[in-house]
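*Asks:* Provide a 3D model corresponding to the input given below.
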Amino acid sequence: MRAICPMARRAPAAVLAVVGTPLWFGAPLPAAAQRADQTASGAPRPAAVAAGTAGLPRPLNAADAARLVRIFKAQAEGDLAAARGEHEALRDRRLDGHVLADRWLRPGAPPPAAEDLRAWIARYADHPDAPALHALLVRVSPGGAALPAAPAETALPEDGEAVPEEREAPASGFARNPALDRTVRERAFSGDTRGALDLIRRTRGMTPAYAAALRADIALAQFRRGEDTAAFRMASEVARSGRDRTGRAAFAAGLAAWGLGRYEVALPYFETAARAEGGSAAARASAAFWTARAAVRARRPQHYVPWMLRASQEPRTFHGLLARRALGLAPGFAWHGEAGAEHGVTALVETAGGWRALALLQIGQQGRAEAELRALWPAARGNAALLGAMLAVASRAGMTNLGAQLAGLAQGADGRPRDLARFPLPRLEPAQGFRVDPSLLYALARQESNFDPAAVSRAGARGLLQVMPATAAYVANDPSFRGEGAARLHDPGLSLEIGQRYLLYLATHDAVRGDLIRLLAAYNAGPGNLVRWLPVAAHRDDPFLFIESIPVEETRQHVQRVLAYSWIYASRLGLPSPSLEALVRGAFPRFLGAEEVLAQGARRSVALQ
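*Replies:* Below is the predicted model:
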């Protein structure tokens, strides 16, 4: 299968061919895949090839639009004389801030005079490049010079994932301190329970509700260390106190009791967690799912369907999707309509930043247009019309990362899903074709980079699938990836190919052996970390208990999200979800190649005829 695109859903699975060899290591990459057409860079991104976006307003007149295209082209080529000449003839000057910022911030550009930068900041402080130009002013100004205040950085960040189902409700009764949370969890998982408790006691301003939530975190850490008895003792005490409004203590008590084989004891704790008003929607769905399972183990099957139905009300979560499949319900996605279409773009045109975004799209400057839309985020909070207009423009302009973020934020604001934008379907084409389940590859790209080929993590992972350069060098047998060749990972086709090879390698690792849950954990945390965790978690012969035993929250969340996203994309692509079917049966899902998944789809199509 060379590529998957929106048309794939209408194509019979049997006619989709898989090409490429089944080897993961050392196979040569085609020359076309080795061109870094998209490289890592800071915002703004490179301009689009073709100017204008169909269906959106074009606020510039034709003459000025053509002149601005020539200006940006000349500046990209280093022909500043030509750019200045065109600029002098420009009539509509509302994009002057962008023209100058593009000129001054290009790599190797001569630094502007400090007075020019001061003038720019005084006039264009609302532009997305204002923080970068203020930093440039600081560098070129003499020591001790008076400087204007630094512009506030309030734009929506590119790596700001919006998962409305995972947001804790205001009823939790406290605001978390991320640094304190992290330290308490690290101490607890290292075995220093006393130190973690002492830190809670010594923290000034600690409220009973927050202290209860942190003690629940300690109990969860004990459970993930395999200390089920100690975990149950602490978690049940916190749960009985009534101070934990998030339900985490009750959930921890339920898990620990399940680990001890005391299902009738686990049942009421899971039920308490499922009813907790301060927990996130995803956490309540998870607890409801576990309540249904505990009811069966505790020989109270009459409670199974009601609790599974409650879990199924969150169909965009891991446990919600499992519940729907267990009950035989349709997935429940909204694969229709146009994202943000109910609002149009009028509200956007009425703002200065929105006008600039549309004008920049008209002349092909998509990266700068996206930066303007992100800068509008503070104004869009609480403004449904503006948020809807931003979502409509992002979706029509192909800004998949921004569109997915805005769709999640909009759902969090009004509760209405925007599945088309939140789970976009850009064309993915690995350099040597699909050899991995396409739904899984889409899910990984959605989770790892939100389909942003220019993404770079703080750890240095790059591209659509966030592959580390050292990993790429190993699986491609090409040491150049460790140096300047790392930029090639921003080529979408190459990133997908390297990611596939890494998945195929991990599937054969001794700690994975084809287990999809272990494979996804290893993809996120590395196979070495997986090996260190397995002695504690390996005795968990239940796949759901095994997932809950993963000690690192990021990795545990990664496994659940990628599995859920793979089922969502399977629904959109019209492909089977063998991992979902396996988990519903209570089995550990296996990693399957594209051929196996498509063969299952073909057999299912024949059976339904």
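
*Asks:* make it CA atoms for all contacts and neighbour counts henceforth
*Replies:* OK.

*Asks:* distance of the residue most central in space within the chain relative to residue 325?
*Replies:* Nearest to the geometric centre of the chain sits residue 447, at 3.8 Å (CA atoms, centre = their mean). In this view, residue 447 and residue 325 are 22 Å apart by CA to CA, to the nearest Å.

*Asks:* likewise for residue 198?
*Replies:* For residue 198 relative to residue 325 (CA to CA), the value is 44 Å.

*Asks:* compare with the first, here's sequence two:
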Amino acid sequence: MTRGETLPTASDSVKESAMFKQPTPLRARITTWPGRFLLACLLTAFGGTAFGATRAEVPVERAAPAEQIVAAASHAVFTPVLSPDDRQRYRKSFALQKKGKWAAADRQIKKLENPLLIGHLQAQRYLHPTAYRSKFAELRRWLDLYADHPDARRIYKLALHRKPKNTRAPKRPVGVYITGMEKLGAKTETGPPRSAKAQRVFRKLRSQIRHRLRKGRPESAETVLLNQRTNRYLSSIDHDRLQAMLANGYLSQGENEKAHAMAMASLQNSGAALGTTFADAHWTAGQAAWRLHLVDVAATHFQTLAMLKNIAPALKTAGAFWAARNELIQRRPQNVSRWLTVAADYPQAFYGILARRALGLKADYRWDIPHLTREDVGRIEATTRGVRAIALIEIDQTYRAARELRAVAAKPELARPVLALAARFRLPSLSLRLSGLLSNGEGHPGAAYPIPPWIPKEGYAVDRALLYAIMHQESTFNVRAKSPAGAHGLMQLMPRTANLMVRGRPFSGVHRKNLYQPELNLSIGQKFILHLLSNKRVRGNLFLLTASYNAGLGRVTRWQKRMPKDNDALLFIESLPSRETRIFVKRVFRNLWVYRNRLQQSAPSLDAILGGAWPSYVALDNLKDGNEVAEYGN
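*Replies:* Reported below is the predicted structural model:
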């Protein structure tokens, strides 16, 4: 899209359905019945609102975990670990140490009756980024006493760095922590086993090709594959796997003919032996054929992809949904529901949600979570880490508590009780980590899409559903998340961006650590969202907002200039040159729609996409000052 073009918005009249939009040369073949068909599907099942009430009916909860502990104790679920006086002393000690006030903190620590959390207090001190330089003897002594604490790995690494020569090594950390990724496993590949030499060559070439493709240089990546000195060690299957990667790189740069030719060559040469790359190659070939207006060829690839088993739901649902689009533009409506039904089997995928909406299927998420019982608490309290975690919750040190509970949940029999506790006391990052481990094929939406406890300092100026959706993808609600590029906290803010939002340099240098404060991070994050929404190049467009949040507004603007000009919103997403940004946009929208459901709100962006419009931001929360619904871009 070039400067000066006008983006369609949710209020524009719908001339064609985005789901059924066809490549430009075929547009004259389409009559008005596709839009009527889709509208009938939507209205028959939903009566106009699929996701519930127009306004949020779920109130903002403000109870702190410590207050919930007291309330739970009154119902005989919990017996508080710390006395009221110790809770106050620990809170003051952590707060004083955060500011580097060691003497004042020591006075509080000396008054403690229960030393249970001394290890955490010492870890905070020894790892302080600016106000304390720990000695090797302190670190070694700490590891002798507290090697099972969550900070043990960091302290061990620091101790090795400061260890004098000819000095006894410190004790190693002990314990296992769940990551939440254990069930995913590694991708499997078929084909003959590689020799050690061939394995090294394949990994090296793959790394070089990926690096060049991330830089938007598929021609340079192709020279790597064509290098006779190295590729002679590749099997034909490995060559075709790398060639399929190149094909996707050319597709990302809009070189559709070359992308289609290379993907087809890989499929024809190696077929299903490509393993996990087989599905990727079909997607690349199908998208390239669609853009070249080879609709019959595209249909073959999308349908093949939709029927594959044991592939990622995101890819399977994409193939099925685009197969349905293809059937409709070729005026075969009797086949559309078949492919939409395939996609609709995955209600937590981007295209799965779109398909269910188009078919008139209810967005039926079960928001119940495991009930926390006295027996659950007893099993957690039977572990040393569990007792420490509950004590930390009592003094609002929830980040430290969640890290302790990750070790408790490493025992399979304790994972469900820990999930119940995490949900009860609103530890969203831990809930999200555990949701995949306990899904058993059914899923735990209540744990996978938790409601976080933090509120921006000035209150919400952006809908909670959108903020939660971005946090879910950016940081998985980890308040201490930091990207390799230097983005910090819940909303993964770069210090430079944060400084721009507050007009100064308060987050430069060592002060960037302040971005880990959740309420402050949220406050700046929503300012940045509003800044993007009001930009003349975005004007409330949610696709442009999410793409710009991930890749930067300037980069997205440059991408638009060389992307397809047929104003197809879904094709825009699939044409973004950055794979990371494509995934980010679709996952944020999936999260947004699921959170709209959890907050009992409608999903206007979902209807806009299916109705042929670009999705615009529509605020549905009852904002802090009672403002009515706000729309951007109309």
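
*Asks:* that older thread, which of the helices or strands spans the residue nearest to the centre of structure 1?
*Replies:* helix 438-448 (DSSP states H and E).

*Asks:* what lies in contact with that helix?
*Replies:* By CA atoms under 8 Å, 6 or more residues apart in numbering, the residues outside helix 438-448 of structure 1 that reach it are 4, 423, 428, 451, 464-466, 496, 500, 558, 561-563, 565-567, 569-570, 573, 575, 594.

*Asks:* and if you look at stretch 321-328 of structure 1?
*Replies:* Stretch 321-328 of structure 1 is contacted by residues 289, 305, 308-309, 311-312, 314-315, 330-331, 564, 567, 580-581, 583-584 when judged by CA under 8 Å, 6+ apart.

*Asks:* counting neighbours, which of these end up buried?
*Replies:* When these are checked for burial by 16 or more other CA atoms under 10 Å, the buried set is 289, 305, 308-309, 311-312, 314-315, 331, 564, 567, 580, 583-584.

*Asks:* rewinding a little: neighbour count for residue 198 and residue 325 of structure 1, which is higher?
*Replies:* For residue 198 of structure 1 versus residue 325, neighbours defined as other CA atoms under 10 Å are more numerous around residue 325 (19 against 12).

*Asks:* trace that one over to structure 2, please.
*Replies:* Aligned counterpart of residue 325 of structure 1 in structure 2: residue 357 (TM-score structural alignment).

*Asks:* how close does its match get to residue 315 of structure 2?
*Replies:* Distance, residue 357 of structure 2 to residue 315 of structure 2, by CA to CA: 18 Å.

*Asks:* who's in contact with stretch 124-137 of structure 1?
*Replies:* 97-98, 101, 105, 114, 117-118, 121, 150-153, 155, 353, 371-372, 375.

*Asks:* how about a cut-off of 7 Å?
*Replies:* Applying CA atoms under 7 Å, 6 or more residues apart in numbering, the contact partners of stretch 124-137 of structure 1 are 97, 101, 114, 117, 121, 150-151, 153, 371-372, 375.

*Asks:* and the aligned residue in structure 1 for residue 585 of structure 2, what element?
*Replies:* With TM-score structural alignment as the criterion, the equivalent of residue 585 of structure 2 in structure 1 is residue 559. Element membership of residue 559 of structure 1 [criterion: DSSP H and E] is helix 553-573.

*Asks:* for that helix, packing partners?
*Replies:* helix 318-327, helix 438-448, helix 516-525 (3 or more CA pairs under 7 Å, 6 or more residues apart in numbering; DSSP states H and E).

*Asks:* tell me which of those helices sits nearest to residue 365 of structure 1.
*Replies:* Nearest to residue 365 of structure 1 among these is helix 438-448 (23.9 Å), distances taken as CA to CA.
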